[in-house]
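Chemist: sequence unknown, structure follows:
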């Protein structure tokens, strides 16, 4: 049977959504990658996916590389295309899987950017204030750094995902008392996998102040929502709005380094490892499926150890 790239993409997208349970963000990324691939095939006048060969895919990779795309972007796009070809072959919709021998460009390893502890503290302090939005922003930033959760994971939290310490589990009538020693988050990560992540007293007190003195008034302007973090009109806070909060706090703190939505997550991991936490623990807290993803942070810590060694050892220089 003839199967066009858009038709094959639709079948594959249904599969990853239903069978693999990928998040909405991941599904959107897959869709963009496959739409770009389909558009490229159309320029080559290849309407039937059965006509695609190994040389075709090699040409596609070469053209992506010629666009000066980052190797990580090329790797992701090719991974999506390979996944679709493999799925369609396994389903008997293609005569062969031509993507098996296509090589992924070697990915340059980039160290994550983390802020020094002093700059993180300045960033958090810059979000201070007593008005409702300032209380929310401080709670948001404190929780991001305390938990290492992704921005999308934190903005997806509901109030019920915020857990007090075990000896305060019946104290929600008094959040300031319940959260003063910190507690736990029920975080839903990639692939809808849930994990429990602790947070400390600083985040706990900031959350309590927000829940008592800010969130009720904000929610009253909306139609009611279970969302933990909301905007002034009572709707769930978006990832884009959270990013603006981070950027504004960085500007007020006078931080010259580039600060991205992942900066506090990177700082969380780097500071934990530098403080003596083991890689497996950090892996669980970050929600990484493989410890190899987490091990990149050990290189950052090793650099710090080397600097201290050179400064302190009499025969290091």
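Modeler: Perfect, thanks for sending it. In this text, all values refer to a predicted model and were calculated from it rather than measured experimentally.
Chemist: contacts and neighbour counts: CA atoms only from here.
Modeler: OK.
Chemist: Surely residue 288 touches residue 295?
Modeler: No: counting by Cα atoms under 8 Å, residue 288 stays clear of residue 295, with 10.4 Å between them.
Chemist: tell me the contacts of residue 298?
Modeler: Contacts for residue 298 were tallied using Cα atoms under 8 Å, 6 or more residues apart in numbering; they are 270, 273, 279.
Chemist: how far away is it from residue 35?
Modeler: Taking Cα to Cα, to the nearest Å as the measure, residue 298 and residue 35 are separated by 37 Å.
Chemist: what do you get for residue 105?
Modeler: Residue 105 is 21 Å from residue 35, by Cα to Cα.
Chemist: Residue 250 too?
Modeler: Between residue 250 and residue 35 the computed distance is 36 Å (Cα to Cα).
Chemist: Put this next to the first one:
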């Protein structure tokens, strides 16, 4: 079987057996399609270590980021391990492939004061009663108040929100479920949206949706609409229009640690599989502390 054909079977395996998200399966499929082009779509059994090294070298030459090269290495390893188990290859050429080290970049984080002003403005706009403004206020408060991912937010159903306990049940990466808390401002914004806006939006669709957050046409809101909202409202706070909902997740995590929250508690809230992933926010806090020292201390 050629690489391109095997890649499709592998993507189906990821989605059906390993239950990986559609986005992850698409990333694997795209990486392997690029490998097929670079290697001339050989039979899987004909691919060797030099083919893989040449593929990664070409990617590096065209300027792919180290994080992209690392992901492609991971894609190749997963694919050839599966190919070996499936009998499509007699050996695994990816075993000796070296994973490029990812460059560590600190995430963009908005200040607590800046976010407070932005959320106050969103609340003021929502008080005028516009359905979209009410929904947008709820989105921003829930993202910042809980630190959830945009896919988790968009995937929320009505039954997933517990306003009495101020918690939401979300389905994270790898189909792992967790319960995240949020604060009183997010609860008030969600209540206002549910009472004053959602019925208006739901009436615009032909069928009744279980989704918590609805778009202008009454159907479940998509990530693109949330990205546009965050770029418009949070972008100016971090000095970039190319900012997504993760900016609020980064900010929530950093502000939790700044306030004295335990690192493992933040890991649980964010749904990180590894504590090492959460530790990036301790570096953000340290950078902010150092910046404040340099600005304020007379002997800095």
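Modeler: Yes, it's here. This is a predicted model, so every value here is computed, not measured.
Chemist: Need the TM-score from the superposition.
Modeler: TM-score for the superposed chains, counting by TM-score structural alignment, normalised by the length of the second structure: 0.92, backed by 294 aligned residues with a Cα RMSD of 1.8 Å.
Chemist: Neighbour count: residue 250 and residue 35 of the first structure, which is higher?
Modeler: Each of residue 250 of the first structure and residue 35 has its neighbours counted (other Cα atoms under 10 Å); residue 250 has more, 23 against 15.
Chemist: Leaving out sequence neighbours, find the closest residue to that one.
Modeler: Taking Cα to Cα, 6 or more residues apart in numbering, and ignoring the residues beside it in sequence, residue 250 of the first structure has residue 123 as its nearest neighbour in space, at 5.5 Å.
Chemist: What is the neighbour count of the one you found?
Modeler: Look at residue 123 of the first structure: counted by other Cα under 10 Å, it has 26 neighbours.
Chemist: what helix or strand is it on?
Modeler: The secondary structure element spanning residue 123 of the first structure is helix 117-125 (assigned by DSSP states H and E).
Chemist: now for that helix, which elements pack on it?
Modeler: When contacts are defined as 3 or more Cα pairs under 8 Å, 6 or more residues apart in numbering; DSSP states H and E, helix 117-125 of the first structure sits against helix 132-147, helix 239-252, helix 263-274.
Chemist: what's near enough to touch the residue nearest in space to the middle of the first structure?
Modeler: Closest residue to the average C-alpha location of the first structure: residue 150 at 4.0 Å, with Cα atoms, centre = their mean. Residues in contact with residue 150 of the first structure (Cα under 8 Å, 6+ apart) are 144, 261-262, 265.
Chemist: Would you mind finding the match for it in the second structure?
Modeler: If you follow residue 150 of the first structure across to the second structure using TM-score structural alignment, you land on residue 149.
Chemist: separation between that match and residue 122 of the second structure?
Modeler: Looking at residue 149 of the second structure against residue 122 of the second structure, where the rule is Cα to Cα, the gap reads 20 Å.
Chemist: any chance you could map the strands in the first structure?
Modeler: Counting by DSSP state E, the segments of the first structure that form strands are 162-164, 183-188, 194-199.
Chemist: Could you export these to CSV, including columns for distance to residue 133 of the first structure?
Modeler: Converted to CSV, the strands of the first structure look like this (distance: least, Cα to Cα, whole Å):
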stretch, distance to residue 133 of the first structure
strand 162-164, 19
strand 183-188, 22
strand 194-199, 21
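Chemist: Is it possible to get JSON lines of these that adds distance to residue 69 of the first structure and mean neighbour count?
Modeler: Written out in JSON lines, the entries for the strands of the first structure read as follows (distance: least, Cα to Cα, whole Å; neighbours: other Cα atoms under 10 Å):
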{"stretch": "strand 162-164", "distance to residue 69 of the first structure": "40", "mean neighbour count": "21"}
{"stretch": "strand 183-188", "distance to residue 69 of the first structure": "31", "mean neighbour count": "21"}
{"stretch": "strand 194-199", "distance to residue 69 of the first structure": "33", "mean neighbour count": "18"}
